[in-house]
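Undergrad: here is my input, please return the structure:
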Amino acid sequence: GTLLSLTTATAARQSTPAPRWDQAYAVLRIPRIGLTAPVAEGTSKGGVLDRGYVGHYTRTAQAGQAGNFALAGHRNTHGEPFRRIDRLRSGDRITVETRDAVYTYTVGKRLARTAPSDSGVIAPVPRSNITTTVGYSEPGHYLTLTTCTPEFSSRYRLVVWGQLTSMRPR
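TA: So this is what the prediction gives:
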């Protein structure tokens, strides 16, 4: 009995349920890395991230709004939506599709490594609290992608920032 339940628990932990699109309210597309992922509200591991969603930091702006639309995603396991965001370059396009519109953001800046406690990276005007020369200084319409780094570790955060460049109503 004990061995069987341990094996079952391990198998359950390793297989990620596919995200349910009815829980998603937006679709994130990053052509450079071939990503199409559902976006759900919140960044809890059990309810959102561990189910393969990209999670929206609840106290940040929504897509297309002034401020910072900040997202988190797993880099390894659980569908690993942000596995390759380290490959994004300045000028790459990222789209966020909601029920009402398609928002296009263009990658501008990156932060290869910062502490998990660096909350400045998801502030309305995103800027590192630790490496204060990295980020933005003017209000705008920003997108922030955050994930763990190095791979298979949660010691630091990798951050990619973009700015809104177009909006098309659906």
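
Undergrad: use CA for all of it now, contacts and neighbours both
TA: OK.

Undergrad: can you give me the strands for the protein?
TA: Assigned strands in the chain, in chain order: 26-30, 35-41, 54-56, 67-72, 93-97, 101-114, 141-149, 156-169 (criterion: DSSP state E).

Undergrad: second chain to compare with the first, below:
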Amino acid sequence: MMKKSVGNMLMIIGCVLFITVCYGMIENKIHQKELIESFSAIQTETALASDVEVENTPTKKDSIATSILRIPSIQLESPVIDGATSAKLNRALGMIENLDAPGTPNGSSAIAGHQSHQFGYFFNRLNELQLGDKFELDVSTDTLVYEVFDIQIVKPNNVEILNRQEGISMLSLITCYPERSNKYRLVVQAKQVEHQ
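TA: Take a look at the predicted model:
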């Protein structure tokens, strides 16, 4: 009788955990979709603004995607929001503030993301990128194409890696390393190249 009760209790706990994980995955997918849709709305407003004055409604900054990162080699398509606080990185990739805007000549910009996330993908396959891989960043007015030229593992306080490099427009993709640890940072650096 006792074994049956323990077995039933374990089955109930397993079902609750399964439902919780499924709910979290669905919630994350819905949020990611909303962010991508918000980015599409920004693109539409930008196009309309050249012809007609558009009335902007106030929105929470972390609920609007400012760009979309697409990395085909690791099957990633993810919205990017402004800021890289812990709370924001739990919801999406974050553009690190106080750097240059993506596409700035001789500029340096960076996107941070969790290496492993319970209900999403974010940067959990970033370590699979290789030198020469190409990816895209959709911004409101253009699609920027980048090519990976450097991959490093650095200490968290090594911010010099984000310094501008003469002659290139650089975008760094940053995540914790190794998996489930924040001891180091994996930094994938790419330079903007001509459209394909």
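
Undergrad: export the strands of structure 1 as a markdown table, with columns for mean neighbour count and distance to residue 86 of structure 1.
TA: Listed next are the strands of structure 1 as a markdown table, based on neighbours: other CA atoms under 10 Å; distance: least, CA to CA, whole Å:
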| stretch | mean neighbour count | distance to residue 86 of structure 1 |
| --- | --- | --- |
| strand 26-30 | 20 | 12 |
| strand 35-41 | 21 | 13 |
| strand 54-56 | 28 | 16 |
| strand 67-72 | 25 | 14 |
| strand 93-97 | 21 | 14 |
| strand 101-114 | 19 | 8 |
| strand 141-149 | 25 | 9 |
| strand 156-169 | 19 | 8 |
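
Undergrad: for those strands, which one sits closest to residue 18 of structure 1?
TA: For residue 18 of structure 1, the closest of these is strand 35-41, at 10.4 Å, according to CA to CA.

Undergrad: compute the inter-axis angle for that closest one and strand 67-72.
TA: Orientation check (axes from the mean of the first three to the mean of the last three CA atoms, to 10 degrees): strand 35-41 of structure 1 against strand 67-72 gives 110 degrees.

Undergrad: pick out the residue closest to the middle of structure 2.
TA: Centroid-nearest residue in structure 2, with CA atoms, centre = their mean: residue 93, separated by 2.5 Å.

Undergrad: surely that residue touches residue 77?
TA: No: in this structure, residue 93 of structure 2 is not within contact of residue 77 by CA atoms under 8 Å, at 10.5 Å.

Undergrad: tell me what the longest helix along structure 2 is packed against?
TA: Assignment by DSSP state H gives helix 2-49 as the longest helix of structure 2. With contacts taken as 3 or more CA pairs under 8 Å, 6 or more residues apart in numbering; DSSP states H and E, helix 2-49 of structure 2 sits against strand 67-71, strand 76-82.

Undergrad: whereabouts in structure 1 does the last one align?
TA: In this case it means strand 76-82 of structure 2. Taken onto structure 1 by TM-score structural alignment, strand 76-82 of structure 2 occupies residues 35-41 there.

Undergrad: ok, residues contacting that stretch?
TA: In this structure, residues lying in contact with stretch 35-41 of structure 1 by CA atoms under 8 Å, 6 or more residues apart in numbering are 19, 21, 23-30, 48, 53-58, 81.

Undergrad: still on that earlier bit, do you know which of the helices and strands packed on helix 2-49 of structure 2 lies nearest residue 37 of structure 2?
TA: Closest approach to residue 37 of structure 2 among those (CA to CA): strand 76-82, 9.4 Å.

Undergrad: and the angle from that closest one to strand 134-139?
TA: Using the same axes, to 10 degrees, strand 76-82 of structure 2 lies at 40 degrees relative to strand 134-139.
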